[in-house]
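J.: Fold the following and give me the result.
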Amino acid sequence: MVKWQGRRESANVDDRRGAAAAGGAGIIFMLLRFVVGRFGIRGVMLLAVVGLGLYMVGVNPVSLLGGQPVSTQRAAPADDDTSRFVRVILAETEDVWSQLFGRNDYPEPTLVLFSGSVTSACGYASAASGPFYCPGDKQVYLDTSFFNELAQRFGAPGDFAAAYVIAHEVGHHVQTVTGISNQVRSAQQRARSEAEANALQVKMELQADCYAGVWAHYADRTSNILDEGDIEEGLRAAEAIGDDTLQRNAGRRVTPESFTHGTSQQRQEWFTTGYRYGDVSRCDTFG
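T.: From the prediction side, this is the model:
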């Protein structure tokens, strides 16, 4: 079990769980009643499309009604075990990558906690999308319900399985900082087929797995945060979310040309490489 209690917590966590709008429910109800009475169901559909479009670009549609702005409220960040765990693990990645880059050369990412859905510089995402990193705003996005899904649906319980997920997404931030992400995106745009573009994506995901292993190497040896059995938890998580395993468990035929993250074996092997050597240069999945 990861020994995370009582350690430094990162200040770079934006807890958006419990975000809610206030004061607009009555206005919305009256507007809907008017639209239905005047234009019928087609009017409602048009209103919904317009409202969604405004929301996607960051405008609160309710605030535009009658020229009167509507206040929004966000619940205070929950100081629960889950949020504290996330802040500690993010802090541990900050310590490791700041050491490897040089204290002033590593721009620390922000990790956004959300519930249900979220809008990022990369667009709208629901919890079903799973954790992701957005290079557009250099932020990691995480619905913590994924930890339960990892344990119950994918059969990969444990604190380190969750820590591996966070470290993997931070690995994508490292790729953005070093320019690898832009190089891969450019190569994907020149790809002659979807399968070729997917193959490049697999290499980038496997490198993020290797970077997660590099983090685990230093977290284990320098901060003594890991406990016996933690690495095995990470390997089980890597196995559970391999493309071939996911396709097989979904009752689908395994189609390597559609892979975007790599096989279970590949994900385990690259994580192990990073953990064993603690050397970023060993994480050249493209070479």
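J.: When you work out contacts or count neighbours from here on, use the C-alpha atoms and nothing else.
T.: OK.
J.: Give the buried residues for the strand or helix carrying residue 274.
T.: Per DSSP states H and E: residue 274 is located in helix 264-277. By 16 or more other Cα atoms under 10 Å, the buried positions in helix 264-277 come out as 264-275.
J.: Which residues are in contact with the closest residue to residue 242 other than its chain neighbours?
T.: Counting by Cα to Cα, 6 or more residues apart in numbering, residue 264 is the residue found nearest to residue 242 once chain neighbours are left out, at 3.9 Å. Residue 264 sits next to 238-245 when contact means Cα atoms under 8 Å, 6 or more residues apart in numbering.
J.: can you tell me how far residue 264 sits from residue 248?
T.: Residue 264 sits 11 Å away from residue 248, going by Cα to Cα, to the nearest Å.
J.: ok, now residue 228?
T.: Taking Cα to Cα, one finds residue 228 at 30 Å from residue 248.
J.: The two: which has the busier surroundings?
T.: residue 248 (13 against 9; other Cα atoms under 10 Å).
J.: Next, the buried residues of the host helix or strand of that one.
T.: Here residue 248 sits within helix 243-249, counting by DSSP H and E. Under the neighbour-count criterion of 16+ other Cα under 10 Å, helix 243-249 has 243-247 buried.
J.: now swap in stretch 82-100 and tell me
T.: 83-98.
J.: Relative to the whole chain's centre, how far out is the helix holding residue 274?
T.: On the basis of Cα atoms, centre = their mean, to the nearest Å, helix 264-277 sits 20 Å off its chain's mean C-alpha point.
J.: again, but for stretch 235-254
T.: With Cα atoms, centre = their mean, you get 19 Å for stretch 235-254.
J.: want to put them side by side, so please do this one too:
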Amino acid sequence: MRWRTGRQSSNVEDRRGGSSGGGGGKMKIGLLGTVAAVLIGWYMGFNPIQVLGLVGGANTILGGFGGSSTQTVSTGTPQDEAGQFASSVLASTEDVWNPVFRQLGGRYVEPKLVLFEDGTDSVCGYSNSATGPFYCPGDQKVYIDLGFFRELQNLGASGDFAQAYVLGHEIGHHVQNLMGTTDKVTNLQARASKSDSNGLSVALELQADCYAGVWAHHAHKQFNVLEEGDIEEAINAAGAIGDDRLQRMSGRRINPDSFTHGSSTQRMEWFQRGLKSGDLKNCNSFSS
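T.: Predicted coordinates for the structure are as follows:
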């Protein structure tokens, strides 16, 4: 991904304290922790994506174990490469979604990107590194411990555009929030059966995947950001975190009724749908 030639976003809150020059935080969970979280998640009846926070949904965030922390917050461009990469991707999403919303007759409210290490507070609650990336609709911020990208590699998804896809997906949840989709889904889930609620969650996640594809389409069209192999990296990342793959990893029978994020095939297909068309109208995952 050609990200170094792009601008940096000013909408970054760096809460990593003294680590702002050290490469993006420390992920504590590790590969064995990832596998354990998958097993515990399915045993307890949770989607392991929720346990790990892998590309978490707009309303899906595990509360931490309580408590809060005092953190130094700096704004502006981070000094380390990992932080600058995230800032550049965020800037690219701003440059894409601002004109898209103008064309729709609306205004794009730019979200904040919070970089943290170990744990942090949000309106959605306290989260530690194992929660993974998430979007909090209450404060319109995306939160990420950049060490998460090492965990993504452990799941078989490597490359800078795989990482960019993760951020694009979370920004997709922000787009859903601005469009009122998140509230509609939440209201429907409140009076739906568990199976129907899971189906709505899947539709929400697949639409965010599609929106990530829409962003990638326009970012490349406007700024020529994609390099050879980038699309494959993003598709591979989408497939690596499908519900069916994680069920298979845990040794369980694949049960589509329990899906909350979509199968690997679905996630790859919806990302590609947005990527190929660049049109929000093709991202109505709820109709299917």
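J.: hang on, the earlier thing: out of the buried residues of helix 264-277 of the first structure, who's nearest residue 193 of the first structure?
T.: Looking at those and their distance to residue 193 of the first structure, the nearest is residue 266, at 22.5 Å (Cα to Cα).
J.: what's the mean distance for the helix holding residue 248 of the first structure versus the second structure?
T.: Helix 243-249 of the first structure, aligned to the second structure and superposed, deviates on average by 0.9 Å (mean Cα distance after the TM-score superposition for the first structure).
J.: Are there helices or strands packed against that helix, and which ones?
T.: helix 264-277 (3 or more Cα pairs under 8 Å, 6 or more residues apart in numbering; DSSP states H and E).
J.: compared with the second structure, how much does the helix it packs on deviate?
T.: Superposing on the second structure and averaging over aligned pairs (mean Cα distance after the TM-score superposition for the first structure), helix 264-277 of the first structure comes out at 0.3 Å.
J.: So which bit of the second structure is that helix matched to?
T.: The alignment of helix 264-277 of the first structure onto the second structure (TM-score structural alignment) spans residues 264-277.
J.: got the contact list for residue 273 of the second structure?
T.: 210, 213, 282-283.
J.: same question, residue 205 of the first structure
T.: If you count contacts by Cα under 8 Å, 6+ apart, residue 205 of the first structure has them with 172, 260-262.
J.: Show me where the stretch 51-200 of the second structure has its strands.
T.: Counting by DSSP state E, counting those that start in this stretch, the stretch 51-200 of the second structure has strands at residues 74-75, 112-115, 119-122, 125-128, 134-136, 141-144.
J.: if we can go back for a sec, give me the distance between the residue nearest to residue 242 of the first structure and residue 132 of the first structure.
T.: 19 Å.
J.: okay if I get the contacts of residue 273 of the second structure as JSON lines plus secondary structure and neighbour count?
T.: As requested, these are exported to JSON lines (DSSP: H, G, I helix; E, B strand; the rest coil; neighbours: other Cα atoms under 10 Å):
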{"residue": "210", "secondary structure": "helix", "neighbour count": "33"}
{"residue": "213", "secondary structure": "helix", "neighbour count": "33"}
{"residue": "282", "secondary structure": "helix", "neighbour count": "16"}
{"residue": "283", "secondary structure": "helix", "neighbour count": "23"}
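J.: if you line the two up, which stretch of the first structure does the helix or strand in which residue 205 of the second structure is found fall on?
T.: Secondary structure assigned from DSSP H and E places residue 205 of the second structure in helix 194-223. The aligned range for helix 194-223 of the second structure in the first structure is 194-223, by TM-score structural alignment.
J.: Next, the buried residues of the matching stretch.
T.: 196-220.
J.: Over to stretch 224-238 of the second structure?
T.: Buried-residue list, stretch 224-238 of the second structure, by 16+ other Cα under 10 Å: 225-226, 230-231, 233-238.
J.: Summarise which helices and strands the helix or strand that residue 239 of the first structure is a member of is packed against.
T.: Assigned by DSSP H and E, residue 239 of the first structure belongs to helix 230-240. Packed against helix 230-240 of the first structure by the contact rule (3+ Cα pairs under 8 Å, 6+ apart) you find helix 159-178, helix 264-277.
J.: helices or strands up against the first one?
T.: By that I understand helix 159-178 of the first structure. Counting contacts by 3+ Cα pairs under 8 Å, 6+ apart, helix 159-178 of the first structure packs against helix 81-101, strand 132-134, strand 139-143, helix 145-152, helix 180-190, helix 194-221, helix 230-240.
J.: could you dump those to TSV with distance to residue 17 of the first structure?
T.: Supplementary listing: these in TSV, determined by distance: least, Cα to Cα, whole Å:
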stretch	distance to residue 17 of the first structure
helix 81-101	10
strand 132-134	16
strand 139-143	9
helix 145-152	11
helix 180-190	29
helix 194-221	26
helix 230-240	25
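J.: Find the nearest non-adjacent residue to the aligned partner of residue 72 of the second structure in the first structure, please.
T.: Using TM-score structural alignment, the partner of residue 72 of the second structure in the first structure is residue 74. Of all residues not flanking residue 74 of the first structure in the chain, residue 19 sits nearest, at 4.4 Å (Cα to Cα, 6+ apart).
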